[in-house]
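K.L.:
Predicted model and sequence follow; I will ask about them next.
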Amino acid sequence: MYDKPRLPDPVRAAAVRAVIVTALVLVIVLVAVLSAVAGVWLAFPAVLCALGGAVVATWAVLDVWVTRQMWVQRHGVLSEPSSVAREKLLRRRSGTG
């Protein structure tokens, strides 16, 4: 369906972790806001958890980027010469160049 290749497994795993952590942090932030508006005792602990969760979510998102960079460094990037470069190479090899 799409020509774009799938992400490597370690990068996909890190991305899934980041999405789950971010979703949980958003839920905690919502609980913190609603409990602060309602004036419930849960507001202060929820705000502290939301601040800690923001740090963890930032770490998780950075982990995706670092994991991708490490994968590219270790496994390289598959590249193919363009059609123009291929034509020049064929001309050079045939000696007509």
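P.N.:
Looks like it arrived, so ask away.
K.L.:
C-alpha from now on. contacts and neighbour counts both.
P.N.:
OK.
K.L.:
Pull up the gap between Leu62 and Leu48, please.
P.N.:
Distance from Leu62 to Leu48, counting by C-alpha to C-alpha, to the nearest Å: 22 Å.
K.L.:
residues contacting the residue nearest to the spatial centre of the chain?
P.N.:
By C-alpha atoms, centre = their mean, the chain has its centre lying nearest to Val64, at 4.0 Å. Contacts here follow C-alpha atoms under 8 Å, 6 or more residues apart in numbering; on that basis Val64 touches 11, 14-15, 18.
K.L.:
let's bring in a second one:
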Amino acid sequence: MQQTDERRGSVRAGEFERVSRGLWVEEPARSYRMPDPVRTAAVRAVIITAVTLIQAMIAFLSTLAGSWLAFPMVLSSVASTVVATWGVLDVWVTRQVWNQRYGVVSVPSSTARQLRRERRRARRAARKAAREGVRIPPAGAAALSEEQAAAGLKTA
């Protein structure tokens, strides 16, 4: 019997202890979590869409049955469709607003990153000037004024 199991490629009873494989394997997330306002809008849109689909199904079935409920349900389904469309657009707009407001842009040459770089450079220059005790000329002042040149001051 033992030889037959080995020929089939099965593992003997004593060898199961040697296999140390975790029951749960953690995999990294493929995409980041949605921001809270966007997630809230998405949940709201899903609930509204689900209610709209249920109303449409009730309207259809009550129409088939010839019930008095058919007409009010058709009217409410039309109104719910408008609201569901608004809900889906709300998710899209909320996502766009969040991305613009907080600068989460995935394009490397984006303006948001460029502005951050420029602000970072300005802060570094200000810190360096503060350490050296030199005043930074205002933007657009390319040359030293005559008084500064006479005093021998340098710019950063």
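P.N.:
Yep, that arrived. Treat the numbers as computed from the prediction; the structure is a model and nothing was measured.
K.L.:
What's the TM-score once they're superposed?
P.N.:
Superposed pair, TM-score by TM-score structural alignment, normalised by the length of structure 1: 0.79. Supporting alignment: 81 aligned residues with a C-alpha RMSD of 1.4 Å.
K.L.:
before we move on, the earlier item: alignment lookup: the residue nearest to the centre of structure 1 to structure 2.
P.N.:
Val64 of structure 1 maps onto Val91 in structure 2, with residues paired by TM-score structural alignment.
K.L.:
Could you report the neighbour count for Arg123 of structure 2?
P.N.:
Number of residues near Arg123 of structure 2 (other C-alpha atoms under 10 Å) recorded here: 12.
K.L.:
Tell me the residues of structure 1 aligned with the one helix or strand it maps to.
P.N.:
Element membership for Arg123 of structure 2, per DSSP states H and E: helix 111-132. Counting by TM-score structural alignment, helix 111-132 of structure 2 falls onto no part of structure 1.
K.L.:
How about stretch 42-61 of structure 2?
P.N.:
Counting by TM-score structural alignment, stretch 42-61 of structure 2 corresponds to 15-34 in structure 1.
K.L.:
how big's the offset between that stretch and structure 2?
P.N.:
Aligned to structure 2 and superposed, stretch 15-34 of structure 1 gives a mean residue distance of 0.3 Å (mean C-alpha distance after the TM-score superposition for structure 1).
K.L.:
any idea how far the corresponding residue of structure 2 for Gln73 of structure 1 lies from Thr111 of structure 2?
P.N.:
For Gln73 of structure 1, the aligned residue in structure 2 is Gln100 (criterion: TM-score structural alignment). Gln100 of structure 2 is 11 Å from Thr111 of structure 2, where distance means C-alpha to C-alpha.
K.L.:
ok, and what's touching the match of stretch 42-61 of structure 2?
P.N.:
Stretch 15-34 of structure 1 is contacted by residues 42-44, 46-47, 49-50, 53-54, 56-57, 60-61, 64 when judged by C-alpha under 8 Å, 6+ apart.
K.L.:
what do you get for stretch 79-86 of structure 1?
P.N.:
Outside stretch 79-86 of structure 1, not one residue touches it by C-alpha under 8 Å, 6+ apart.
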